[in-house]
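S.K.: I would like to see how this sequence folds:
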Amino acid sequence: MVRLRAPRHPVDPRARAWWTARALLTVSGPAALAAATLLTLCFLFFPGAASWLVPLVTAVLVAPAVAYAVVMPARRCRTHGWELGESALYAVSGWYGRRRRIVPLDRVESVALRRGPLLRRYGLAVVVVGMGPDAEAVRITGVSEPEARRLRAGIEGAVAASAAETAASRTEGGRGAGILAVGRAGWLRYAPLTFWVWGGVLVAGGTTWRVLNAFGVKPWRIGIVRRLWAGYGAGAPWLAALLGLAAVTLLGVAGALAVHAATWWRYRLERTPSGGLDVRRGLFATSVVSIDADRLCGVALREPLLLRAGGGASVRAVAGGLGDRERNRKRSVALPPAPRAEALRVCAEVLGTDGVLEAGALRPAPRVALRRRLVWALGWGVLPVALVLVALGWLLELPVLLWCAAGWVAVASPMVCALARDAYRALGYAVRGRHLVVRSGTFGRETVALERSSVQGWTFTDTPFASRADVVTVTAIVAAGEGGYRIRDMSATEAVQFAEYAAPGIVREFLIQTSA
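M.R.: Here you go, the predicted structure:
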């Protein structure tokens, strides 16, 4: 079996004292101060509450604060490490979970040292390795200042040598200029297939309510509101609720159609002569978003739950140079909600290869991933509400709340289990030609196809629970889109080999062969 070995350089021994001091200043100290304040007020003004407040404060504030100050520094000292290889930088971090990150030196754009007052007190520094504005920087902490300076010099020297030897280039052969897609009026039917149909109306209603209050107008005193309440609300509250829901839905649908028409009317997707993309859209004013060919790393086929149920999908370009993360999400849309077949065709046109995102044999996640999602769904989606209802029923002596808890469990459990199974079935990954394909999500399902040559590094993330299940989350780092795309719950025995196969050479020098 092939796996990643530990990096050769651990952190400086003084890092443990630095992490302890930081824990006392940021988490444990404030928690202990809050506990002392509560207990002091209790003994001064409410001595009768000490019998239950002292154990509660100890369990909620004191014990976690002490555990964090003791466990976190020790775990970080055992986990953190780094190594500067011949062609890549390898860094490990984390304390509860572990992140192992490997980035090629030819993708590094900047190296900087960070030394705050607390770091200077312990003679330490943080090395920050940047890979451009669209990718998350690598932070190597717990390094002594002399070692940090040597590491920075080594990275800068390796980057300069790599830049002198190789020049990164990408070709876009066979992609001629032309129109790839044109909007159609029939696509308007997909505009309401979003949860914002209701959320947008509630936001607009809340804003209107605040504006009226600011002018001294009480909305519930308006004549039409009072007449509607007198006619329906007072005598038939359930009918009023249904009518209100219907009104909100109709307003939301009308608003979604209007916004979609204003935003995407006269939509056109074009391939430029240089191989990039131009997205033109707008009813009242034409907006043009240009995506350079050198910044285009792939596409993302997005299928949110309601849109997927209606047979639609949208497409985003995985590209850099479009602004920060939020602006990138808005400007990278290459196709608005449209029929799924049209979305697949546009993806094929953008990628220059047919069949990359077609329904096919993506490698599924191991079976244990289903168990993890079922446990998470029941533990966080069903159990907390049931426990609250049971506790209230017991404290208030209201048996009806116990029946409500039982009803909640009976109704919610099948629903969340169905969603968990759908989330498991969505997991998949594959290498298809020159593209890495990753799929995940149930409420917001997304299938991403990345150019394998655009992968700038790998991050392997696990937690104690994931380690027991023998799975790991692998993130392909790219200087575009979200900055990284996760392959969730991949088998730990296959993760490293798959990363080496998908983007050869990045992790190779940090691998070791072990017995199964």
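S.K.: going by C-alpha atoms from here, please, whenever you check contacts or count neighbours.
M.R.: Noted.
S.K.: tell me where the stretch 301-450 of the chain has helices.
M.R.: In the stretch 301-450 of the chain, the segments counted as helices under DSSP state H, counting those that start in this stretch are 305-309, 325-331, 340-351, 368-377, 383-396, 399-426.
S.K.: adding mean neighbour count and distance to Leu38, write these out as a markdown table.
M.R.: A markdown table is the format used below for the helices of the stretch 301-450 of the chain (neighbours: other CA atoms under 10 Å; distance: least, CA to CA, whole Å):
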| stretch | mean neighbour count | distance to Leu38 |
| --- | --- | --- |
| helix 305-309 | 18 | 46 |
| helix 325-331 | 15 | 41 |
| helix 340-351 | 20 | 58 |
| helix 368-377 | 18 | 34 |
| helix 383-396 | 15 | 24 |
| helix 399-426 | 17 | 32 |
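S.K.: want to throw those helices into a markdown table with distance to Gly282?
M.R.: A markdown table is the format used below for these (distance: least, CA to CA, whole Å):
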| stretch | distance to Gly282 |
| --- | --- |
| helix 305-309 | 22 |
| helix 325-331 | 13 |
| helix 340-351 | 20 |
| helix 368-377 | 41 |
| helix 383-396 | 45 |
| helix 399-426 | 34 |
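S.K.: ok, which of these comes nearest Glu451?
M.R.: Among the helices of the stretch 301-450 of the chain, the nearest to Glu451 by CA to CA is helix 340-351 (8.7 Å).
S.K.: so how far is the closest one from its chain's centroid?
M.R.: 24 Å (CA atoms, centre = their mean, to the nearest Å).
S.K.: then stretch 286-303?
M.R.: The chain centre lies 20 Å from the centre of stretch 286-303; the measure is CA atoms, centre = their mean.
S.K.: for it, measure first residue to last.
M.R.: Using CA to CA, to the nearest Å, one end of stretch 286-303 lies 26 Å from the other.
S.K.: tell me the buried residues in that stretch?
M.R.: By neighbour count on 16 or more other CA atoms under 10 Å, the buried set for stretch 286-303 is 289-303.
S.K.: before we compare anything, build this one as well:
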Amino acid sequence: MTYENDLLHPACAEPRPWGRLSGRLILVNLIVLVAPPAMLLISLLVTGGETNLQILITLGSLAITCLVIGGAGMMRLATTRYRITGERFELHSGLFFRSRRSIPVGRVRGIDLTAGLVYRIFGLTTLRIDTGGQSAAAGRGVRLDGIAKADAAALRARIIELRDAGHVRSAAESDLISELDRSWLRYGPLTVWGVGGVLAAAGSVYRTLHEMKIDPLELGVVKDLVHRFGSVPLWYGVLMSVLVIVALGMAGSTAAFVENWSGYELRRGDGGIFQIRRGLLATRSVTIEERRLRGVELVEPIPLRWAGGAKLNAVAGGLGDQEENRRRRALTPPVPRAEALRIAAEVLPAVTHSESEPLSRVGLAPHPRAALRGRINRALAAAVLIAAVPVGLGLWLGPALVAVGCVTGLVLALILVALAYDAYRTLGNGMRGRYLVAASGAFTHRTVALRQEGIIGWTITRSAFQRRTGLLTLGATTSAGDGVYKVRDVSMDHGLALAEAAVPRLLAPFIEHERQPRTLTRVSGRSRTRSAESVK
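M.R.: Sure, this is the predicted structure:
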């Protein structure tokens, strides 16, 4: 038996009957068993009705896997029970390995609802109750996989009502901060992940066919393409292949945008939480506690930045480990940058006038020119190392490769130096009321606004180049988001002053001022760890 803490049997003033998962899970499990016959039919169509032992073994393994999945689903339906008793949520599950979970509603940090296409067809959803643990050992909450949608909504409302001991506002009564605008669809194709997805899908198909002893080059479709375009020049074939891959990648990115963000709404309500709803085929509803929001992060990757777009992420606790945090922290889809800044001002309460635009880069302190020199040096070194490969081969194989290497190095140097200069121009830091603001990035610009009360410690790192030029990288540690948010390549005096301004007297006890040298004791959290490094 497993429990969230030692309080195993709390007093319950109003015991409620046990609830169960929806009986419609039986139909969902039957659909899983359709996969092996469907794959057999597809393989026969691809191979023209031919089959072999390897195909039969692969399909047999798939059939066994589907039977196991279906059996596990039926067992989950038969053994899972849940209820709310007083101020606790209880969950009993398992047949051979029984689990008994009892969670105080006061520890609930978020309640998410997720429904894939099949679940949506049958009116089901997966409800996840998150307790904010950062590791599996600590326990990150529980899942009810296959509960009716209406029951899930009622259960979430009841838990939040008990947790906050107040009235839970309906969606119509909650404050709408942002909703989907169809014009945002223009940002859908502007991601490099679409092209990567096309290449990954092609690799997966090839590997699957190879495992089934099917040569893709012997398929009729491939032979027809080779017959039609086998005589074209190599450069033309490469160019057309690249254009086709890019076009497919942009189409895939647009389809992913539509699937992920259709029906998007960001609301403030339900007892002091932000609720993000989105999804076309697979719907998802994510909740983020306002009191655990430590800041926001503006993300501007290439080429979204060139189109004037950006994304906004929450820096919040209670979103699980790093993987869960990456999936749940998004406050917006790719939107116009002005809209992202407006939403950031909405979700972060402003006390002073300077906090009304927390993510604006206007007025941030610039970084020393030494930071620019370091980036340019790294860019030139990377260009030289890349160009050295064809040049070295050319000295052995022929002068043509030497010329290719020189041209490649020159072009790369120009591109990388331009990126280095752009990365330097992005750098900025400062205090904006109660918020520490830091901006950095080359391929992806990131600007974070972090609340003072969310900073629990500092990390200070110095590379060999930084020690020679009097720079350091200041990291603000927090129990939310990525854990550490860095102010890169600032001067030593400015970095220490910024840390003192952000959280007064947190770093001061660890700095000892002497004539030679000045020594900085590294800070980890609020405890004094004597891991000192010399700051020259």
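S.K.: can you pull the TM-score for these?
M.R.: For these two chains in superposition, a TM-score of 0.64 is obtained (TM-score structural alignment, normalised by the length of the first structure); 343 aligned residues with a CA RMSD of 1.9 Å.
S.K.: still on that earlier bit, may I ask which two of the buried residues of stretch 286-303 of the first structure are separated the most?
M.R.: The two members of those with the most space between them (CA to CA) are Asp294 and Glu303, at 26.6 Å.
S.K.: tally of neighbours for the closest residue to Val57 of the first structure other than its chain neighbours?
M.R.: Leaving aside its chain neighbours, Val57 of the first structure sits nearest to Ala35 (6.2 Å; criterion: CA to CA, 6 or more residues apart in numbering). Neighbours of Ala35 of the first structure under the rule other CA atoms under 10 Å: 19.
S.K.: out of the helices of the stretch 301-450 of the first structure, nearest to Ile506 of the first structure?
M.R.: So among those, helix 340-351 is nearest, using CA to CA, at 23.7 Å.
S.K.: ranges for the strands of the stretch 51-200 of the second structure?
M.R.: Under the criterion DSSP state E, counting those that start in this stretch, the stretch 51-200 of the second structure contains strands at 81-85, 88-93, 99-104, 110-115, 124-130, 141-148, 175-179.
S.K.: out of those, which comes closest to Ala200 of the second structure?
M.R.: Nearest of these (CA to CA): strand 110-115, 25.3 Å.
S.K.: find me the equivalent region of the closest one in the first structure.
M.R.: With TM-score structural alignment applied, strand 110-115 of the second structure matches no range in the first structure.
S.K.: need the helices for the stretch 151-300 of the second structure, in chain order.
M.R.: Assigned by DSSP H, counting those that start in this stretch, the helices in the stretch 151-300 of the second structure fall at 193-211, 220-229, 234-261.
S.K.: Leu305 of the first structure maps to what in the second structure?
M.R.: Using TM-score structural alignment, Leu305 of the first structure pairs with Ile302 in the second structure.
S.K.: my guess is its match meets Arg446, correct?
M.R.: No - Ile302 of the second structure is beyond contact range of Arg446, at 11.6 Å (criterion: CA atoms under 8 Å).
S.K.: could the strands of the stretch 51-200 of the second structure go into JSON lines alongside distance to Arg528 of the second structure and mean neighbour count?
M.R.: Shown next, in JSON lines, are the strands of the stretch 51-200 of the second structure (distance: least, CA to CA, whole Å; neighbours: other CA atoms under 10 Å):
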{"stretch": "strand 81-85", "distance to Arg528 of the second structure": "43", "mean neighbour count": "20"}
{"stretch": "strand 88-93", "distance to Arg528 of the second structure": "38", "mean neighbour count": "19"}
{"stretch": "strand 99-104", "distance to Arg528 of the second structure": "34", "mean neighbour count": "20"}
{"stretch": "strand 110-115", "distance to Arg528 of the second structure": "33", "mean neighbour count": "23"}
{"stretch": "strand 124-130", "distance to Arg528 of the second structure": "32", "mean neighbour count": "24"}
{"stretch": "strand 141-148", "distance to Arg528 of the second structure": "33", "mean neighbour count": "21"}
{"stretch": "strand 175-179", "distance to Arg528 of the second structure": "42", "mean neighbour count": "16"}
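S.K.: how about those strands, which one is nearest Ala202 of the second structure?
M.R.: Proximity to Ala202 of the second structure, assessed across the strands of the stretch 51-200 of the second structure by CA to CA, is greatest for strand 110-115 (27.6 Å).
S.K.: how much space between the residue mapped onto Ala369 of the first structure from the second structure and Tyr424 of the second structure?
M.R.: Superposed on the second structure with TM-score structural alignment, Ala369 of the first structure falls opposite Ala371. Distance, Ala371 of the second structure to Tyr424 of the second structure, by CA to CA: 7 Å.
S.K.: same question, Ala439 of the second structure
M.R.: Counting by CA to CA, the gap between Ala439 of the second structure and Tyr424 of the second structure amounts to 10 Å.
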